[in-house]
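>>> one predicted model, sequence on top.
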Amino acid sequence: MQREITESIPLHDENGHITKEGWARKPLWQYDRTKIKAPKWKIKEWDYYAAISQDNGFGVALTISDMGYIGFSSITFFDFTNNYYNPVDSLFFFPMGKLNLPSKSDEGLIRYDDKKMKIEFETKEIPNDKIERKIRFNSSSLEDFHKNKGIEGELTFIQPKSDDTICIATSWKENRRAFYYNQKINCMTVKGQIKVGSKIYNFNESRDLAVLDWGRGVWTYKNRWFWSSLSSYVDDKRFGWNLGYGFSDRSSVSENAIFFDGNLYKLDNVEFIYDPNNYLKNWKIIDNEGKIDIDFLPIIDRNSNSDFIIIKSIQHQVFGYFSGTIKLEENKIIKFNNLLGFAEDVFNAW
């Protein structure tokens, strides 16, 4: 039985354990770095945004992360029409809290600035019960498919406060002080433009959507996880999902959820069926209750393989088109075809 948390509680008790493990529709756990019973170099904090234009076939992903003894920031531009992507990444050592990532997902200002890129995430509440997220970024070295060089952009993501999100707080069997506190905010509207060289890519506020992966935690050394995210429209209503497993102890709770018209529909366990020798072959995503039947046609494998002796990472974030059916309720079935999203298989040792 999955435990849903419905009231605000501290994330940690006095011993550094999660007070109540479970899932929630809002970020009800109160995160406080000072309550963590682990060295600073083990604390991991990250904000990851991805926005996709379904109709115009482009997208962008941005990361600012403080992973303790290593930091990582990134801008990646995607051209789905030409099956092309280009990242600009920065690695830096021992941030250990110096980036000042906020303790809440609905407020704060984060900046990263070096010779390769500038990124800024600004989050605040605005009138009409909404959260506004301003995303500003630039890099002189990024190129698009047509060899236009230099990217800059300013995007605005809007999240109605009434929308459900999926939040999870879990620990590891081998170390209950290691924890994963995460919120995924799907289906935020996005407006603004990206300029690459002289070419302008415009997001359509009435059609284009974005997701935020907001995470805080202390991990065990070796981990592998699977994650899929989609934010789109079906029948003129916002529709998407968060599907994932393999990371931390999920024996009592999952992060699997479908979103439709601002409402969350909870799932139990899911499975990704794919060829680990060729991530561009077709995938299948199913669940243990017969509620989802999803086919995935990959077009881009955003992959990396890093090995710095004690820090290792093998990542396959695969973008492509999803089709299938999802049973929300007994008499409510969603059918969809060729919606852009992603699924990933990631191994980290750090």
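Great, that's in hand.
>>> for the rest of this, base every contact and every neighbour count on C-alpha atoms.
Fine.
>>> ok now do the residue nearest to residue 209 when sequence neighbours are not counted, which residues does it touch?
Spatial nearest neighbour of residue 209, excluding adjacent residues (Cα to Cα, 6 or more residues apart in numbering): residue 189 at 4.6 Å. The neighbourhood of residue 189, defined by Cα atoms under 8 Å, 6 or more residues apart in numbering, consists of 157, 158, 159, 205, 206, 207, 208, 209, 210.
>>> can you do 10 Å?
Each residue near residue 189 by Cα atoms under 10 Å, 6 or more residues apart in numbering is listed here: 51, 132, 156-160, 203-211, 231-232, 238.
>>> just the buried residues out of the residues you listed, in PyMOL syntax.
A single PyMOL command is used to select the members of the contacts of residue 189 judged buried by 16 or more other Cα atoms under 10 Å:
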select buried, resi 51+132+156+157+158+159+160+203+204+205+207+208+209+210+211+231+232+238
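>>> ok, which stretches of the protein are helices?
Using DSSP state H, no helices are found in the chain.
>>> quick one, longest strand in it?
Determined from DSSP state E, the single longest strand within the chain is strand 175-196.
>>> quick one: the spatially most central residue of the chain and residue 10, what's the gap?
Nearest residue to the geometric centre of the chain (Cα atoms, centre = their mean): residue 213, 3.1 Å. Noted for residue 213: a distance of 21 Å to residue 10, by Cα to Cα, to the nearest Å.
>>> hold the first one in mind and look at this next one:
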Amino acid sequence: MTADSSAPARPSPAAAAEAPARPERELTEPVSLTRPNGRLNTDAIGWARHPIVDTSGVGRGGGRNKRWEYWNVITPTHILALTVSSIDYAAVHEVWVLDRVRQRTWGRNATVLPARGVELPPRLEAGRATARAKDLEIDIDEVENGTRLRARIPGAEFDVVAERPDGHERLAVVVPWTATRFQYTVKDVARPARGSLTLDGMKREVPAGQSWAVLDHGRGRWPYDVAWNWGAGSGISNGRVIGVQVGGQWTDGTGSTENAMLVDGHLHKIHDELEWDYDVSNWRRPWRVTGGGLDATFTPFYNKISRTNLGVISSKTDQCFGHWSGTYRIDGGEVVEFDGITGWAEDVHNRW
């Protein structure tokens, strides 16, 4: 991995791999993320197969609250993405579309100071999320057996339903840094998607059975300086629905990870911190992510580069889109092979 000299220090992957992973606690009953005083509820530390953590205490008063919904939809020909977020002092939104064949993009970012024109539910699937800014509209609504995603910017709009099949599991994790700095994330991969996309007045189908949606739902209170990796992928390989969900850096040393594999809708939690090998100075070079029974290679075909530097606030993101392949050994010994699983792997460093 090529290091960013400005990134915060973190344990080496090799050192992390030497320590045996301690199984994280699985949450099976609803629990509040925060106590009445706004501090982390230690009873919420762990992971779950469904979004059972109540985050309504995040967003009350000041204190580095960060709330967002990020959705990504990958079709055979296009990639669609939207972000609705409130980070206390600002509302930050984005709509982005990539034509995979022509490598042409449509995009609109909006940073609204102070935060206004944004609505986010107190917890996942407990209401709608909306964003309004100049030349940008986003609506996220829960519908029967799924989530409807609508976005509009100049030259591009889409209307997609991310279906939620019966029995579909997703990874929900509480990551504790301190009693006052913590994050609840839901990473929901391999959601079948269908709908429509309109670009420059020409309507296209988001074909059912060939399109997949991924959600990153976040609620928490973050440190100022943080770096992370996130990798996700969805698709069908060898007749099985495969979802890849891996992360790193930001969870190191907390006792929590956001690592899992989804196989035919069933979540297999990976408790280990994974080893990431990549080079953002040569983004076409394949990435390797290994550990906890996973041996995965990610081969990029496009890099979405984002840079922001407003002095105290800065962000550096390389989000590479491509294909996942490899093997995953399930507890009990079964080895699942997968190939051609489309998704992304990213390297992010934020001061926010």
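Nice, I can see it. Because the structure is a prediction, the values reported are computed rather than measured.
>>> residue 263 of structure 1 matches what in structure 2?
Counting by TM-score structural alignment, residue 263 of structure 1 lines up with residue 266 in structure 2.
>>> ok, now which ones touch that match?
Here residue 266 of structure 2 is in contact with 49, 167, 168, 169, 170, 241, 242, 243 (Cα under 10 Å, 6+ apart).
>>> OK, contacts around the residue lying closest to residue 124 of structure 1 once chain neighbours are set aside?
The spatial neighbour of residue 124 of structure 1 that comes closest, neighbours along the chain excluded (Cα to Cα, 6+ apart), is residue 107 at 4.9 Å. With contact set as Cα under 10 Å, 6+ apart, residue 107 of structure 1 has these partners: 121, 122, 123, 124, 125, 131, 132, 133.
>>> switch to 8 Å and redo it
Residue 107 of structure 1 neighbours (Cα under 8 Å, 6+ apart): 122, 123, 124, 125.
>>> residue in structure 2 matching it?
Matched to structure 2 by TM-score structural alignment, residue 107 of structure 1 sits across from residue 126.
>>> and what of residue 66 of structure 1?
Looks like residue 66 of structure 1 aligns to residue 86 there (TM-score structural alignment).
>>> repeat that for residue 26 of structure 1.
Using TM-score structural alignment, residue 26 of structure 1 sits opposite residue 50 in structure 2.
>>> go on, residue 237 of structure 1?
By TM-score structural alignment, residue 237 of structure 1 lines up with residue 240.
>>> list the buried ones in stretch 134-146 of structure 2?
By 16+ other Cα under 10 Å, the buried positions in stretch 134-146 of structure 2 come out as 136, 137, 138, 139, 140, 141, 142, 146.
>>> burial measure for residue 221 of structure 1, as a count.
Residues near residue 221 of structure 1, counting by other Cα atoms under 10 Å, number 11.
>>> any idea what residue 217 of structure 1 aligns with in structure 2?
By TM-score structural alignment, residue 217 of structure 1 lines up with residue 220.
>>> excluding its backbone neighbours, what's nearest that match?
Per Cα to Cα, 6+ apart, closest to residue 220 of structure 2 is residue 183, 4.2 Å.
>>> residue contacts, the one you found?
Here residue 183 of structure 2 is in contact with 174, 175, 176, 218, 219, 220, 221, 222 (criterion: Cα under 8 Å, 6+ apart).
>>> still on that earlier bit, please report how far the match of residue 107 of structure 1 lies from residue 91 of structure 2.
With distances taken as Cα to Cα, residue 126 of structure 2 is found 20 Å from residue 91 of structure 2.
>>> sorry, back to before: the residue nearest to residue 209 of structure 1 matches what in structure 2?
So residue 189 of structure 1 corresponds to residue 192, using TM-score structural alignment.
>>> about what we covered before: filter the buried residues of stretch 134-146 of structure 2 down to just the ones in strands.
136, 137, 138, 139, 140, 141, 142, 146.
>>> using CSV, lay out the residues you listed together with distance to residue 154 of structure 2.
What follows is those, written out as CSV (distance: Cα to Cα, whole Å):
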residue, distance to residue 154 of structure 2
136, 8
137, 10
138, 13
139, 16
140, 19
141, 22
142, 25
146, 27
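>>> just name the closest of the residues you listed to residue 250 of structure 2, please.
residue 140 (27.2 Å; Cα to Cα).
>>> from what I see, the residue nearest to the centre of structure 1 and residue 51 are in contact.
No - using Cα atoms under 8 Å, residue 213 of structure 1 is not in contact with residue 51, being 11.7 Å away.
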